[in-house]
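> got a predicted model here, sequence first, then my questions.
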Amino acid sequence: MLRKKRDKKRDKERERAFYENGSRLHEKLIASCNGRPIPIRSYSCEELQRATNNFDRSRIFHTDESYEWYNGSFEGRMISIKKYLKHRFDEIFTDIAVSAKMSTHNNVLKLIGCCLETEIPISVYESAANGSLEDRVKVTSHDGAQQHEREPLSWQSRLKIAREIAHAISYLHTAFSRPIVHRLIQPGNVFLDQHGVAKLTDFSFSISIPEGETHVEDDVLCGTVGFICPHYFATNYITEKVDVYSFGSFLLQLLTGQEKLELFGITDYSSDDDFENDRKRITIDEVEDPAFHVEEEGSAVWQQFVNPAIHVGEEGSVVWQQLQAGLRLAFICIKKDPEIRPDMVDVTKELRKIERFIL
């Protein structure tokens, strides 16, 4: 009898959660998709528990302060399951809605469905068999020896990933009547599938620019130290160039194996939680100086930006010239003046040329 009461109470809670979450998601999908919501498969709690062996911690392949990613298997298919940890419903439903909208793009992690029976919804995606780029891109050194948790990325893989993610961001900016700005472009939000294809994820803080407008304002500052656009920092104005700046920082890290702040010797900076209290320092005005000196002093200076563990060949080689062109593009993307930065369509074209060595 007691068990039946518990089961009845559980079923009522799930029914309530399903109704409330479903209503919120439906509203978000309608707003995001111009009144034509995209159908999304519904999963039960039991199905996702079976898929993850009751959310076995050993199946986690990536974590963030707001969510955990699990490897799972359902109906003979490998899947990735995103379990949100905080009650940030607007962000969660934005993530699901924009993911659904973008799932047709080959370089966006495809949303398969979600579970709405839990108090906090759970999302289901295609498999990201090779995990997060964050675990592969940065080359670290301990006691003088290079350490890699996983096999380091080859030079050509780095160029391919850069071009694939640039293409996904370009699509986000241009494919819809209202351009969408991602606002969280960084290695932790790029996954790799079983074939090494790069997949953009996490649209939690994505925002649309109204039709006919050049920007949108948002009092909520979103971003990560080293990737956030200084102009957005100062004004709260959001344009596509916010993503261009973040992509420039992303490209620098991808090509060099080091974070931008480390590249320029900036080690005394605040955490993401201290943005509002320390804006002046985090805007990093010095960021343009290295670009200027690289342009002025020639190829000998380029070498200082690249971790020695990433072998890019001898000066004058094809790979060396690809590196020079890639870093030059990254520096243009992180110019302080948004008007000087290229748009992502042009960035994608330039990366395609660099990858094919059409310089």
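Done, it's in. Numbering: from 1, shown residues only.

> going by C-alpha atoms from here, please, whenever you check contacts or count neighbours.
OK.

> what are the boundaries of the strands in this protein?
Ranges of strands within the chain are 41-42, 60-63, 67-74, 77-84, 111-115, 122-126, 140-142, 145-147, 180-181, 190-192, 198-200, 207-208, 216-217, 237-238, based on DSSP state E.

> winner for burial among these?
strand 198-200 (a mean of 26; mean count of other CA atoms under 10 Å).

> show me what it is packed up against.
When contacts are defined as 3 or more CA pairs under 8 Å, 6 or more residues apart in numbering; DSSP states H and E, strand 198-200 packs onto helix 155-174, strand 190-192.

> buried sites along the first one?
Meaning helix 155-174. In terms of neighbour count (16 or more other CA atoms under 10 Å), helix 155-174 has its buried residues at 155, 157-173.

> quick revisit: closest one to Leu359 among the strands of the chain?
Of all the strands of the chain, strand 198-200 sits nearest to Leu359, with 23.9 Å by CA to CA.

> hmm, back to that, nearest to Asn53 among the strands of the chain would be which one?
Smallest distance to Asn53 across those (CA to CA): 8.1 Å, for strand 67-74.

> tilt between that closest one and strand 122-126?
Going by axes from the mean of the first three to the mean of the last three CA atoms, to 10 degrees, strand 67-74 is angled at 60 degrees with respect to strand 122-126.

> report the buried residues of stretch 42-53.
42-43, 45, 48, 51-52.

> how near is Thr239 to Ile92?
Look at Thr239 and Ile92: by CA to CA, to the nearest Å, they are 22 Å apart.

> chain center to the longest helix belonging to the chain: distance?
In the chain, with assignment by DSSP state H, the single longest helix is helix 2-32. How far helix 2-32 lies from its chain's middle: 29 Å, per CA atoms, centre = their mean, to the nearest Å.

> okay, the angle between that helix and strand 111-115?
Here the directions of helix 2-32 and strand 111-115 differ by 140 degrees (the same axes, to 10 degrees).

> packing partners of helix 2-32?
With contacts taken as 3+ CA pairs under 8 Å, 6+ apart, helix 2-32 sits against helix 89-102.

> one more to weigh against that first structure:
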Amino acid sequence: MKLFQGCLPILILFGLVLTSVLVHAQDDQSGFISIDCGIVERSTYTDNVTKINYVSDADFIDSGEIHNILSIYNSFDVDTQITTLRSFPQNTRNCYTLKPTQGKGNRYLIRARFMYGDYDFKGQLPEFDVYLGPDYWDTIRFNSSSKPTNREIIHVLSSDYIHVCLVNTGRGTPFISAIELRLLAGDMYKESTEFGSLYLFSRVNFGTAFTTVRYEADKYDRLWSPLLWPNSTYLYTLDKVYTSLSANDPPEEVMSSAITPEYPNASININWSPHNSTDKFFMYMHFADIEILKRNQLREFNIYLNGNYWIGPFSPFNHSTVTTYSTEPETVAPTYTLTINKTKNSTLPPIINALELYTLKQFPQKQTDDQDAAVLWSIKSTYKLNTKNWQGDPCTPPEFVWEGIGCNYNDTELPRIVSLNLSSRGLNGGIDPGVANLTMIHTLDLSNNNLTGTVPNFLSELNFLKVLVLKGNDFVGPIPAGLQAKVDKGSLSLSFDDESTSDPASSCDKNTCKNKKGNKIIVPVTASVAFLFLILISFIAVWMIKKQNEHGLDIRKKQYTYSEVQSITDNFSVVLGRGGFGTVYHGIIGDTQVAVKMLSGSSLQGDKEFQAEIYLLLDIHHKNLISLVGYCNDESHKGIIYEFMANGNLASHLSENSSFLNWEERLQIVCDAAHGLEYMHHGCKPPIVHRDIKGTNILLNESFQAKLADFGLSKAFPTEGGTHISTAVAGTPGYLDPEYYTSNRLTEKSDVYSFGVLLLVVITGHSAITKNENDIIHISRLVNLKLAEGDINNIVDPKLQGNFDINSAWKAVELAMACVAHTPSIRPTMNGVVMELNDCLVAERARRENKAKKLTGLMSLNLESAYDPTPI
């Protein structure tokens, strides 16, 4: 504990000077941000009581609905700011973003205010969480519709941005009435905040039953609540009470009142119980003797906390403030009793004027690098992006990372933006110059927008940039020499107009780079040349097929008779596996191995699924989708002939007695699978949903390249309109999207859920569903329970024996949990999944090569299908 005892003569000497300074300071709200939530956009007003200037919240958030509390709750003593509010029936998380002028490193009082007032006419008090940036602040609960509640914290900013986020926990619609930010003096609460942030438990003005004291009396707008303590005598003075040079001191209006025991020999006893059993308290006690003592009188006391000596003896100054406070957190206890006893020499009972109690609150998560965050806010403003989840911090917490954003998380550094996908977002104008400040970015996709002008040279100055996708825009002029040089060296993959400049001759000319949409001159001979070119290509294709057949490689997508299939499989002598469709046999056509899947009579899949898979495989081609060789469609015998996959399916390699897959191999396999699924979602017209993503449907060739298989349940979306299709539920228990299961609404996010379960299975080595005597536990629940322990080694498959990059493992787990989010809208797209998994793979490969564990500049992966899902 520490005692502030101002010297009375000095205080009197400087009294007039300090008073003059404070008078001018009262009008200074330069360190204030005062937001009235729910008032009309761009409106402002000055509060009649406090003289604080309030503004609308519309410039700080772009979601929510505005409401008023019911008139029956709007009495004369209700603050104007809490008569309106903004509610958030949409989105799981909604965030206000504030950027105070003074920036990071400063100490602020941050206050959020809430009053229900039955604004929604439901009469049901909601409960929801409030976050400060990426970290949990508190849960908001209400005792009454007519009683407001505040949450206040003293916090040192580590970022230029402050995010106040409301999170729906399924117990009512979140809302907020006001947000108030107050810059504190540099030395206020300094020693306490070195331990963390200070969560306000109570701030009491003893000895008065009048209204709360705040600004203008307190220039920092702290709220001092009036309290008449039982068994106490109320003291008050009209004389001036001086404050010390410490900014911690309460205002004069607070120090002008006090309490003392009703009986002269009694003690002052103040009791409280913590909200949580682990709460650590800081105390600030303020004293000023506001009685005029006679020569033979003495007021002297000791202070005890839970019976333990705390400080003393000391005497408060006459009409001058003395503050004593905790210099470290007090000992944790189930209850607290603060006792103030007069000493043997004291002729007067003890006194206390005001008390502040704070609990220590830690906010451990780091916010995104300010420069990176500023670029994202600039992009959002410049292009007027209306993206639901572009709220709060771009990278943290990981489960709410912005759509299209890839981040690098490092325990010793701030999260950095390493990939940005703004494809098909309707961007207009030039490329935002702020992109030049994304100094760690390795992947940038701006394809399929309406961007114009020249390709800026600053892109060539991004040292870690490996993939740049600019196709589908209206750029003109030459490619910057710096970019072209990187392309020529092979350090940059540059795509433009559906082509990749990794081969300069196949893409933009070095002198001009006009998009096809920008070419307005159409010469008739162009069509003739194009027609002749197509004929030439057709002849070449026919010739190549004939040459292939001449060499005995009769691998054609043709219909085979049942007798031919018998010959191919040596009369079905070698079984590769069995599934719901039927049995898979090994076969040989010419010198090439194949796999033949024959439909059994008892199969759950029938002719409809058989036909669906044949037609789908005839139309789509990608290096990570199984290739069709042929099919058999005799009346009583139906089969599909695929390319042979020497290493079977992924599930067999994750079983207990399987061959071992290391962390890099697991990541590469799920990357491959993600590429294939991404092509189905984003590269096919119309998009296709697989509907049965699981380990047994991911096959591995001789080099362990993964390919998706079993498309009998796949569904194509209509070509025009619609975000989902209604269809009977199909899939595998444990992998089935709960939202699809309950609503029959099939979307691409249904596949994302299944892929998330698959990713958890690959990470943990557990099955999707674990059964025991008392319960059936889904893998997402199991992982969620282990996440609370904070140890990645308790989550990752123990067979790996800790031999993996920790950052990539955490990132993979966070990605998987995002994929299995209950709300489909907050799950990532497969584009996003591919980018995140590529980052994981880069990190793991860097570890294995004993290089720096960074996700940028380590190696050049082929990310083409992440941004241009073209058949390969």
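Cool, got the structure. Just so it is clear, the structure is predicted and the values come from calculations on it, not from any experiment.

> Leu483 of structure 2 versus the residue mapped onto Asn130 of structure 1 from structure 2, what's the distance?
Under the alignment (TM-score structural alignment), Asn130 of structure 1 pairs with Asn647 of structure 2. Using CA to CA, one obtains 41 Å as the distance from Asn647 of structure 2 to Leu483 of structure 2.

> about what we covered before: I figured the match of Asn130 of structure 1 hits Leu700, correct?
Yes - Asn647 of structure 2 lies in contact with Leu700 (CA atoms under 8 Å); the separation is 5.0 Å.

> can you redo the helices and strands packed on strand 198-200 of structure 1 as a markdown table with distance to Arg328 of structure 1?
As requested, those are exported to a markdown table (distance: least, CA to CA, whole Å):
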| stretch | distance to Arg328 of structure 1 |
| --- | --- |
| helix 155-174 | 14 |
| strand 190-192 | 22 |
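
> of the ones you listed, which is nearest Glu296 of structure 1?
When those are compared by CA to CA, helix 155-174 sits nearest Glu296 of structure 1, at 24.7 Å.

> which bit of structure 2 covers the closest one?
Residues 663-682 of structure 2 are where helix 155-174 of structure 1 lands when matched by TM-score structural alignment.

> that older thread, which one of the strands of structure 1 lies closest to Gly313 of structure 1?
Ranking the strands of structure 1 by distance to Gly313 of structure 1, with CA to CA as the measure, places strand 145-147 first at 18.3 Å.

> re earlier: who has more neighbours out of Asn647 and Leu483 of structure 2?
Taking neighbours as other CA atoms under 10 Å, Asn647 of structure 2 and Leu483 compare with Leu483 leading, 24 against 16.

> hang on, the earlier thing: out of the helices and strands packed on strand 198-200 of structure 1, which comes closest to Ala17 of structure 1?
Closest to Ala17 of structure 1 of those, according to CA to CA: strand 190-192, at 29.8 Å.

> with structure 2 superposed, average distance for the closest one?
Following the fit onto structure 2, the mean deviation recorded for strand 190-192 of structure 1 is 0.7 Å by mean CA distance after the TM-score superposition for structure 1.

> Gly326 of structure 1 matches what in structure 2?
Match for Gly326 of structure 1 (TM-score structural alignment): Ala812.

> got a list of what the spatially most central residue of structure 1 touches?
Nearest to the geometric centre of structure 1 sits Asn189, at 2.9 Å (CA atoms, centre = their mean). Contact partners of Asn189 of structure 1, counting by CA atoms under 8 Å, 6 or more residues apart in numbering, are 132-134, 200-202.

> any idea what it aligns with in structure 2?
Under TM-score structural alignment, Asn189 of structure 1 pairs with Asn697 in structure 2.

> from Phe206 of structure 2, how far off is the aligned partner of Phe89 of structure 1 in structure 2?
Using TM-score structural alignment as the criterion, Phe89 of structure 1 maps onto Asp607 of structure 2. Spatial separation of Asp607 of structure 2 from Phe206 of structure 2 under the definition CA to CA is 83 Å.

> before we move on, what about Tyr867 of structure 2?
65 Å.

> cool, Arg416 of structure 2 as well?
From Arg416 of structure 2 across to Phe206 of structure 2, the span is 49 Å (CA to CA).

> before we move on, what about Glu844 of structure 2?
For Glu844 of structure 2 relative to Phe206 of structure 2 (CA to CA), the value is 60 Å.

> what's the answer for Ser652 of structure 2, then?
71 Å.

> how about Tyr358 of structure 2?
Tyr358 of structure 2 is 17 Å from Phe206 of structure 2, where distance means CA to CA.

> between these two, point out the one with more neighbours.
Neighbour comparison, Tyr358 of structure 2 and Phe206: the larger count goes to Phe206, with 26 against 23 (by other CA under 10 Å).

> surely the more buried one and Pro226 touch.
Yes - if you go by CA under 8 Å, Phe206 of structure 2 and Pro226 touch, sitting 6.2 Å apart.

> circling back to that earlier point, among the contacts of Asn189 of structure 1, which one sits closest to Leu184 of structure 1?
Taking the contacts of Asn189 of structure 1 together and measuring to Leu184 of structure 1 by CA to CA, the closest member is Asp202, at 7.6 Å.

> mind checking what that closest one lines up with in structure 2?
Using TM-score structural alignment as the criterion, Asp202 of structure 1 maps onto Asp710 of structure 2.

> burial count for its match?
Neighbourhood size, Asp710 of structure 2 [other CA under 10 Å]: 22.

> residues touching it, list them.
613, 692, 697.

> how close does Ala100 of structure 1 get to Gly76 of structure 1?
Taking CA to CA, one finds Ala100 of structure 1 at 22 Å from Gly76 of structure 1.
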